[in-house]
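Visitor: Just need the structure, nothing else, for what follows:
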Amino acid sequence: MASILELHHLQKFYATQKAVSDISFNIEQGSIFGLLGPNGAGKTTLLRMITGIFYPDNGHIMFDGRRFDPINDIIKIGYMPEERGLYKKMKIGEQALYLAQLKGLSKAEAMEKIKFWFKRLEMESWWNKKVEDLSKGMSQKLQFVITVLHEPKLIILDEPFSGLDPVNANLIKDEIYGLAQRGCTIIFSTHRMEQVEEICDHIVLVNLGEKILDGTVGDIKQQFKENKFSIKLKGISAPSNSQAFDILDQKVNAFTVKINEGFSSNDVLQHFIQQGVVIESFNEILPSLNDIFICLVEGTKSVTRAFQPLTE
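Guide: The predicted model follows:
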């Protein structure tokens, strides 16, 4: 699939501080892409370069097949920053209408789309409320609507679920899926790794201004797996020993094992089959993105040498 966004060797400096150092990656059209990293990693600087707020000191950005032009291309981008940019004293309906027109919609088009989104997200009764009267979650829903109503090709969401209860978080999540299915590309930036695992197709992890991981969620979990498996055996409280594996944990007839070097999962299964044991379940245990994130961020200096990105 074609890339809608390509970052080529981006660098950005603040005085003597290096915020982004030689970062490159591509984002495919229609994908949900996770940009991850701890505080101070360089994520916000990257997002601000992608939106034209900052210019890179070195490198360049390709957007929709050509060199990124912030003046003309910004209308094709929707950006919801973590720091909200709403007018507190302004009525919600008037504010949505004003911002939609700033993004190129006529008043009639803006009204049509605002009414559609307000109805879809159960916000119709909010029209005459002021932003200062909204809860954090309500303000978050309004910011999301303002970000997407002009139907941008690229949507950037920085911590979009902050302040949302589980019902509204699921509502926004479903809308994100729907936007991607309709061809929008989503950049999703968050600290919540469980949301990334559930939502994103592809992720990039940055730390200290450098890219330290780049790949699909599935490939990354496979890359960092440790040959651990959960096994449930019928009527067995303690399996017999085997050179093929070590038992790491045991609960009644459920076990966690680690396959030793030189052996495979087939060797483990064959061991129990030969013992005449009934195997109720046998599942590989893959590391969570949260575990991988902590491992890489806490050991960045050594890990960046030990692990090469999955893609360039």
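
Visitor: CA only for contacts and neighbour counts going forward, please
Guide: OK.

Visitor: Between the two ends of stretch 124-143, how far is it?
Guide: The straight-line separation of the ends of stretch 124-143 (CA to CA, to the nearest Å) is 15 Å.

Visitor: Quick check: longest helix in the chain by residues?
Guide: helix 166-181 (DSSP state H).

Visitor: SS state for residue 271?
Guide: helix (DSSP: H, G, I helix; E, B strand; the rest coil).

Visitor: Second chain to compare with the first, below:
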Amino acid sequence: MAQSPLTLTDVTKRFGGFTAVEGLSLDVPEGRIIGFLGPNGAGKSTSLRVSLGVIPPDEGMVRLFGAPPNILSLRRVGFLPEERGLYKKMTARETIAYFARLKGLTAGEAKARADELMESTGLGEFRNTRVSKLSKGMAQKVQILSTLAHKPDFLILDEPFSGLDPVNQQALEELIRDEHARGATILFSTHVMEHAERLCDRIVMMARGRKVFDGTLPEAFATLDKGASLEVEEGFDLAAALAPKGFEAQRAADRGHGDAWRIALPKGVGPQDALRAAIEAGAPITGFAPDEARLRDVFVSLVGEAEAAALNDPLAEQAEGALAE
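Guide: Sure thing, here's the model as predicted:
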């Protein structure tokens, strides 16, 4: 049976009177891409630092490849911290090779690996450029490449997309897929749900230091009430027409094409079933759209709109990081 790269059991971490993480249990199976999701300040960065032994838990147990974090198990990990930091006088090539050597590669292996990574990500012509002369985006690429230069078995990426433009965000998504195809297990934290929707096998959601969901994407979407939007010509009572067919319809915001309704879907019933029932009821339909499930909707359904508003707050995670320092 494959050993989980990371297991947390009832982990709690406090900073003075503030509880950053409370009772967190988490298992990261080998070979998966796991999204560690939640608004800024939810406790994600603290949880990752505890996982690596950077800070100890106040309660609970941490196992990295089956044992407490140690120098041998940490060599199998590539960690990208949220706080970016590079040696500005080093060149891009020297930086990547340096971090590779820290993880056990020889000097020759480290330089060859640095060259390979830079060429494959469009940084080849900047290999001898000092970090201080690189753009912010290129410097962040160098830091990401430094994280995976030693081909780690387990990648932990804390807000890896932060600060990247859309083009480089897409490039990083491809890099994550490539690392996963190579065989790496990947755990990345983010407050941007769309990245997790595109990349993850499984997601873990955090809010106020506590885990509120742990499961696959289909399991997450299954927590939502499903429905569909239907527009009919003005004056048609869709609720009365659909009630005999077992559907509940409520008026929604009028979009200017007639009367707008939202139809609730019972379990096991799809949007097309609702549309068919409306047609059979003689509804003069002018528009139809099934609900599009998004992870943000799942988060809102679990913790409420007020908590979800912190997904767009860039200051809360900085506060969490300051507490952990």
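
Visitor: Could you tell me where whichever helix or strand residue 139 of structure 2 is part of falls in structure 1?
Guide: Per DSSP states H and E, residue 139 of structure 2 falls inside helix 136-148. Aligned using TM-score structural alignment, helix 136-148 of structure 2 spans residues 136-148 in structure 1.

Visitor: For the matching stretch, give me the average deviation versus structure 2.
Guide: For stretch 136-148 of structure 1, the mean deviation from structure 2 after alignment is 0.8 Å (mean CA distance after the TM-score superposition for structure 1).

Visitor: buried set for that stretch?
Guide: 137, 138, 139, 140, 141, 142, 143, 144, 145, 146, 147, 148 (16 or more other CA atoms under 10 Å).

Visitor: repeat for stretch 26-46 of structure 1
Guide: Within stretch 26-46 of structure 1, the residues that count as buried by 16+ other CA under 10 Å are 26-38, 41-46.

Visitor: Just give me the neighbour total for residue 174 of structure 2.
Guide: 13 (other CA atoms under 10 Å).

Visitor: That one and residue 195 of structure 2, how far apart?
Guide: 11 Å.

Visitor: do the same with residue 11 of structure 2
Guide: With CA to CA as the criterion, residue 11 of structure 2 and residue 195 of structure 2 are 26 Å apart.

Visitor: quick one: which of these two has more around it?
Guide: Between residue 11 of structure 2 and residue 195, counted using other CA under 10 Å, the more crowded position is residue 11 (21 against 17).

Visitor: List the contacts of residue 19 of structure 1.
Guide: 11, 12, 13, 41, 42, 45, 208, 209 (CA atoms under 8 Å, 6 or more residues apart in numbering).

Visitor: One more pass at 6 Å, please.
Guide: Applying CA atoms under 6 Å, 6 or more residues apart in numbering to residue 19 of structure 1 gives the contacts 12, 13, 42, 209.

Visitor: Sort out for me which of those residues are in strands.
Guide: 12, 13 (DSSP state E).

Visitor: List buried residues within the contacts of residue 19 of structure 1.
Guide: By 16+ other CA under 10 Å, the contacts of residue 19 of structure 1 give 12, 42, 209 as buried.

Visitor: So what's the residue count around the closest residue to the last one other than its chain neighbours?
Guide: Nearest non-adjacent residue to residue 209 of structure 1, counting by CA to CA, 6 or more residues apart in numbering: residue 20, 4.1 Å away. The number of residues packed near residue 20 of structure 1 is 27, by other CA under 10 Å.

Visitor: Which secondary structure state does residue 20 of structure 1 sit in?
Guide: Going by three-state DSSP: residue 20 of structure 1 is strand.

Visitor: who's in contact with it?
Guide: Per CA under 6 Å, 6+ apart, neighbours of residue 20 of structure 1: 11, 12, 42, 209.
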